[in-house]
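*Asks:* dropping a prediction and its sequence here:
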Amino acid sequence: MLIRLLRRYLARYRRQVAIVTALLLLQSVGNLYLPNLNADIINNGVAVGDTDYIWRTGAVMLGITLLLGLFAVVAVYFASQTSMGVGRDVRGAVFDRVQSFSAREMNRFGTASLITRNTNDVQQVQLFLQIALTILVSAPILAIGGIIMALREDATLSWLIVVIVPLMGAVIGVLLWKAVPLFRQVQVKIDRITQVLREQITGVRVVRAFIRVRSERARFEVVNADLTATSLRVNRIFALAFPALLGIMNLSTVAILWFGAGLVDRGDMPIGNLTAFLQYIMQILFAVMTAVFMVILIPRAEASAQRIVDVLGTTSSVAEPLRPVAPQQLSGLVAFADVTFAYPHGERPVLHDLTFAARPGRTTAIIGGTGSGKSTVVSLVTRSFDVTSGVVLVDGLDVREQSLDGLWSRIGLVPQTAYLFKGTVAQNLRFGNENATDAELWRALEVAQARDFVAAMAGQLEAPIDQGGTNVSGGQRQRLAIARAIVKRPAIYLFDDCFSALDAGTDARLRTALKAETGDATVIIVAQRVSTILHADHIVVLDEGRVVGSGTHDELMQTSAEYREIVESQLGTAAA
């Protein structure tokens, strides 16, 4: 998967990769030539006392060394540019793919895992590419070139290579066999610790309110200890492997000097050639050691690449139609026709044969008990999920045949849990309409009963909002979310139980102002409180995913026992 991922995203960096490869090739050739020059200095300069030859050859060596340093700097620059660019492109691709996911794919991967994949996993691949372009390219050149040059210096001692290289290869093989599965486990456990941290940070108020700090600390310590134990197992493997490789290198040096000294003593090998041979063997072993360093990164990068490819290879279950069809008339009409829906892996459908229509210029309310499928109705209109059977129509056309952007552009959604982004009040309100004027923002705030508290904030429209809107109250957050939908001026308003944090007075004033503001738009209100939907033009009563009543408040009081039960439980028998 790593090779597949890099092949895909390295294509646009061919020029930089070619430059790095050429520079590293020249650098490796230069490094292989230096021991030969060093041998010449010893044999033809030091041994015979030729000072001029020492100076001339030494100057050549110095010039080559400086040139190699320049090559190294330029190669690292282009390698860094390539690896950072690939990291940026992969992060962008993962972000774009996640943005296309439906709720089904989001639930499958989980928020914590998707964050880890787009940060830690991409960083692992990026780090591997950076090191590979600077080390992995030159390592085989140095190893193969070193063997050739060592044989050229003296074939008699070359039998040592036959012993040393396979021995180091065996150590690396065991290292890979043991480490690869552990690195995959590490990535999974990083996901887990991210998930636990996210839950505890997001739900810190609940944790404290229920005095669960100790149990949550214990839960974190369990996953933290699990990750630590797996990481320590990896480190123990490398703690054994590195001394073994260093031991092989040191024993190789001793063996070369031992057997080489005999050859020099008998006059079968010049002392300069022995020095060069030793340097070539060190270059070969250094190349193998750098390969080992890459071994540390490869398993983790491979595991990370697999997780990234899993995201990039996942197609959203809510797909853009191949040939989108635009509605002939943009009226805002929403209709459900025999809709049945079951969540993935659900035991039974949440909605059964749902049929109703929400018409322009009218307020359609959906009410029912907990788990009756009210919010699911909203999710089907916005195509967070697609229906199992039946059809959802917007402007007389199946939502699955319309372009997603075209559908979403006509919808103003206020979710059950209001979410505000880090920025200012104005930036949040302009989220659906970037060209909205300040006057339009204040008008929307007035309708949403949020004008007074925004006017009292330091900076007013430019007052800062923290991530998630944590610096405002729940009711203020909901009113700002309602104002954001109003600023968009959509053809369809979807209010998913978003009046729950408002007091009765504010709720009543908001609904009155909203009625006048929405005009000819279609308004769908999902609510738990009867008082919120008493004056709706059309009320749909759900019970266990089925429509058990439909009409106005007065009509339902006469025809629907389920609706009367809801009214009596909330407003008392007198209201009924």
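*Replies:* All right, it came through fine. Numbers count the residues shown, from 1 in each chain.
*Asks:* drop to CA atoms for contacts and neighbour counts, all remaining ones
*Replies:* Noted.
*Asks:* I'd say I135 and T290 touch.
*Replies:* Yes - if you go by CA atoms under 8 Å, I135 and T290 touch, sitting 6.8 Å apart.
*Asks:* and the strand or helix carrying V540, how far from the chain's centre?
*Replies:* In the assignment (DSSP states H and E), V540 maps to strand 538-543. The chain centre lies 40 Å from the centre of strand 538-543; the measure is CA atoms, centre = their mean, to the nearest Å.
*Asks:* three-state assignment of S550?
*Replies:* Classification of S550 using DSSP: H, G, I helix; E, B strand; the rest coil returns strand.
*Asks:* now do the contacts for it.
*Replies:* Counting by CA atoms under 8 Å, 6 or more residues apart in numbering, S550 makes contact with H538, I539, V540, V541, L556.
*Asks:* comparison target below:
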Amino acid sequence: MQEENKNISLPYFGIPKILPFAKKYKYRIIAMILMGLFSSLVDSCYPLFNQYALNHYVGENTLDTLGLFIALYIGILIVQVSLNFISVFWVSKTELDLNRDLRNTSFNHLQELSFAYFNQNNVGYIHARVMSDSGKIGELMSWRMMDVVWNGSYILFVMINMVRISWRLACMVFVLVPFAIFIIAFFQKRLVKLNRHIRELNSQITSDFNEGITGARSIKTMVIESIIGDGFQKDTETMRHVSVQAARYQAFFYSTVTMMSSIALAIVMWQGGNLTVNNMMLIGTLSVFMSYALGIMDPLHSVITTISSLVSIQVNIERFDRLVNTESDVADSPEVIEKYGDTFNPKKENWEPLIGDVAFKNVDFKYPDGDEMVLENFNLDVPHGTNVAIVGETGAGKSTLVNLVCRFFEPTKGQVLIDGRDARERSQLWLHSNIGYVLQTPHLFSGTVRDNLR
């Protein structure tokens, strides 16, 4: 059974679990937020330039202060472009840095897990945790966060400007906001559910694809190509069907948002047009409201989409947290780590030389994912320099003995002694560094022969 079947929910969408990774970039993130706030403030003021130009230069038929107006506009535009460039660069860098940190943390932790974890979780599942989940979390702490900051502050600044200019007309537009929120949330809830299903199917397809390649020899030997192919085709067809459903909801979703923007614009043109005809509102002011009415729905949609995606990304955070907090079935004690170091920080100056005496003392063993005892009250002494051949039928426990000596698994009961001491009294890295393990099926890593010899 894979770990994703465990139903664990983290509070606050799991964000507190990610904050330690973001802490080292806190000053950069604060600067990003401040630039996002200033950028949205400037963006919300652009329609005010149009208002001034229409009311002053067109309405009063004059060109005085035009040079100053153009210089100010260009100056603000240059500042805005510069801020956007720096913001995009920092946000991208933060995303990539977080992705690197998250993937390094998860990959390094995988190196410390025992064989039992890899027996219970297939390669496709583990690959998705290290790559896909880390990418989603990095995106949340960079682009998604900036979406909320920029769009949320933009909506606030726009509403302040609208109320300041004409609170009556602003209230007419604001009436649509609750309906827009309801409609967007309605579609978004279904889209999140469909997208979650799509990701689950994608993980399954990745797993099937990997097993189809790594198990190619067995598949051909057993002549089950058609069975494996039919299963893979069924999964891909299911994913296509669900993806089409999601695309259909997405199409309705964006059409509805566009319709709400059009309704807001129609209200502004209807009421604002009457006010303009009756000389109660200037044409420039009407232009500002038209720009705001068209522009407020997209940021609203973006904010709700980001908030809704937190439910989806929470799953990624839970899976990542579950991975990095998975305890190995085979782990060195704190006392052993203090003396000998761990896998990535060895204290080789404290390592004793290996003599080579091996002994099994009253060993019982069963695999973590099994119920049947493989060894019961097993005893064996192998002095150093002795050649021993273990002979037996398949499943008798020959490989198990080697795995226990190498400490890939811990005995259920009893002791495995190395040079007269319990193997658990010294570090795994010390033991593995002194053992030559020949695989039944050789594995070559990608790269050159020299790379493999390292």
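*Replies:* That came through, no problem. Just so it is clear, the structure is predicted and the values come from calculations on it, not from any experiment.
*Asks:* centroid-nearest residue for the first structure?
*Replies:* When CA atoms, centre = their mean is applied to the first structure, the residue found nearest the centroid is N118 (2.5 Å).
*Asks:* who's in contact with that one?
*Replies:* R91, V94, F95, I308.
*Asks:* quick one: map it onto the second structure.
*Replies:* In the second structure, the residue matched to N118 of the first structure (TM-score structural alignment) is V130.
*Asks:* so the equivalent of T275 of the first structure over in the second structure is in which element?
*Replies:* Aligned against the second structure by TM-score structural alignment, T275 of the first structure finds its counterpart in S287. For S287 of the second structure, the enclosing helix or strand under DSSP H and E is helix 283-295.
*Asks:* give the buried residues for that helix.
*Replies:* 283-295 (16 or more other CA atoms under 10 Å).
*Asks:* then stretch 80-92 of the first structure?
*Replies:* Neighbour counts over stretch 80-92 of the first structure (16+ other CA under 10 Å) mark S80, Q81, T82, S83, M84, G85, V86, G87, V90, R91 as buried.
*Asks:* tell me, it lands on which residues of the second structure?
*Replies:* Counting by TM-score structural alignment, stretch 80-92 of the first structure corresponds to 92-104 in the second structure.
*Asks:* ok, back up a step: save the contacts of S550 of the first structure as a markdown table, and put in distance to V60 of the first structure and neighbour count too.
*Replies:* As requested, the contacts of S550 of the first structure are exported to a markdown table (distance: CA to CA, whole Å; neighbours: other CA atoms under 10 Å):
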| residue | distance to V60 of the first structure | neighbour count |
| --- | --- | --- |
| H538 | 92 | 24 |
| I539 | 92 | 27 |
| V540 | 90 | 25 |
| V541 | 91 | 24 |
| L556 | 99 | 20 |
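*Asks:* ok, G284 of the second structure to P47 of the second structure distance?
*Replies:* Taking CA to CA, to the nearest Å as the measure, G284 of the second structure falls 9 Å from P47 of the second structure.
*Asks:* what do you get for T65 of the second structure?
*Replies:* Separation of T65 of the second structure from P47 of the second structure (CA to CA) stands at 18 Å.
*Asks:* next: A359 of the second structure.
*Replies:* Where P47 of the second structure is concerned, A359 of the second structure sits at a distance of 83 Å (CA to CA).
*Asks:* same check, this time on K366 of the second structure
*Replies:* 73 Å.
*Asks:* likewise for T214 of the second structure?
*Replies:* From T214 of the second structure across to P47 of the second structure, the span is 60 Å (CA to CA).
*Asks:* over to M290 of the second structure?
*Replies:* 9 Å.
*Asks:* overlap in contacts, those two.
*Replies:* Common contact partners of M290 of the second structure and P47 (CA under 8 Å, 6+ apart): none.
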